[in-house]
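Q: I'll drop the sequence and a predicted model, then ask my questions.
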Amino acid sequence: MGFMDNLKAKLSPAKDKVSDLAQQHGDKIDQGLDKAARTVDAKTKGKYSDKIVSGTQKAKGAVDKLAQKDGGGTPPTPGSTPPPTS
């Protein structure tokens, strides 16, 4: 077994734990990100608003990705047709 295989095997339980926490507390994490973004935007007097918004969206996307159990991207919207598989 190579170094990377050993590393992946040891980090797997941590990844599962982080995924579970992201699922359970995703709304609180999103609220915290929004609050931090507002605070930073106020401290910088709006000078970096576009970068702050972009970073906040990326962070929320990362949290959403972590919350996915199967790692297969975003879940389909209820009532929508899933994409075709080939």
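A: Here it is on my side, so go on. Just so we're clear, the structure is a prediction, and the values are computed from it rather than from any experiment.
Q: from here on, contacts and neighbour counts on C-alpha atoms
A: Will do.
Q: contacts only, for the spatially closest residue to Ala37 that is not a sequence neighbour.
A: Closest residue in space to Ala37, ignoring its immediate chain neighbours: Ile52 at 6.2 Å, by Cα to Cα, 6 or more residues apart in numbering. Ile52 is in contact with 37, 40-41, counting by Cα atoms under 8 Å, 6 or more residues apart in numbering.
Q: what comes up buried for the helix or strand hosting Thr56?
A: Thr56 is part of helix 49-67 when elements are defined by DSSP states H and E. For helix 49-67, burial by neighbour count (16 or more other Cα atoms under 10 Å) applies to 49, 52, 56, 60, 63-67.
Q: just send those residues back as a markdown table, with distance to Ile29 too.
A: Shown next, in a markdown table, are the buried residues of helix 49-67 (distance: Cα to Cα, whole Å):
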| residue | distance to Ile29 |
| --- | --- |
| Ser49 | 20 |
| Ile52 | 16 |
| Thr56 | 11 |
| Lys60 | 8 |
| Val63 | 8 |
| Asp64 | 10 |
| Lys65 | 13 |
| Leu66 | 12 |
| Ala67 | 11 |
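Q: comparison target below:
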Amino acid sequence: MGFLDQLKAKLAPAKDKVSDLAQQHGDKIDQGLDKAAKVVDEKTKGKYSDKIQSGTGKAKEAVDRLAGTDEGKDAGGGATPPSPPSPPPAS
């Protein structure tokens, strides 16, 4: 058994645990990602909105993959698209 095979075998229980947690708390994780994205977007005054929105979407996709769901891929899925960034405050 090679080094990588041993490593995979040792990490398998952790992957299963993370998958279970992602399934149980996926909605809370998505809400937290949205909230963090909104705060960061406000702090940067909308300068990086496109990058923040892209990163948030990728993070949500990763959570869905960990949970073993394809909610964001099917038409009737329960995944919500990232909310559009709010406009920067008028100066």
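A: In hand now; what should we look at? Please read these numbers as outputs of a predicted model, since none were measured by experiment.
Q: ok, of the buried residues of helix 49-67 of the first structure, which one's closest to Gly79 of the first structure?
A: Gly79 of the first structure has its nearest neighbour among the buried residues of helix 49-67 of the first structure in Asp64, at 19.9 Å by Cα to Cα.
Q: translate that closest one into the numbering of the second structure.
A: Correspondence of Asp64 of the first structure to the second structure, assessed by TM-score structural alignment: Asp64.
Q: next, count neighbours for Asp70 of the second structure.
A: By the criterion of other Cα atoms under 10 Å, Asp70 of the second structure has 13 neighbours.
Q: which residue, other than its chain neighbours, is closest to the residue positioned nearest the centre of the first structure?
A: Nearest to the geometric centre of the first structure sits Val63, at 1.6 Å (Cα atoms, centre = their mean). Excluding its sequence neighbours, the residue lying closest to Val63 of the first structure (Cα to Cα, 6+ apart) is Ala22, at 6.3 Å.
Q: and that neighbour, which helix or strand is it part of?
A: Going by DSSP H and E, Ala22 of the first structure is in helix 3-43.
Q: need the contact list for Gln23 of the first structure.
A: With Cα under 8 Å, 6+ apart, Gln23 of the first structure has these contacts: 67-68.
Q: show me what contacts the spatially closest residue to Asp34 of the first structure that is not a sequence neighbour?
A: Once flanking residues are discounted, Asp34 of the first structure sits nearest to Thr56: 7.2 Å by Cα to Cα, 6+ apart. For Thr56 of the first structure, the contacting residues are 33-34, 37, by Cα under 8 Å, 6+ apart.
Q: and with 10 Å instead?
A: 30, 33-34, 36-37, 50, 62 (Cα atoms under 10 Å, 6 or more residues apart in numbering).
Q: then Leu11 of the second structure?
A: Contacts of Leu11 of the second structure by Cα under 10 Å, 6+ apart are Asp5.
Q: and for Phe3 of the first structure?
A: Ala9.
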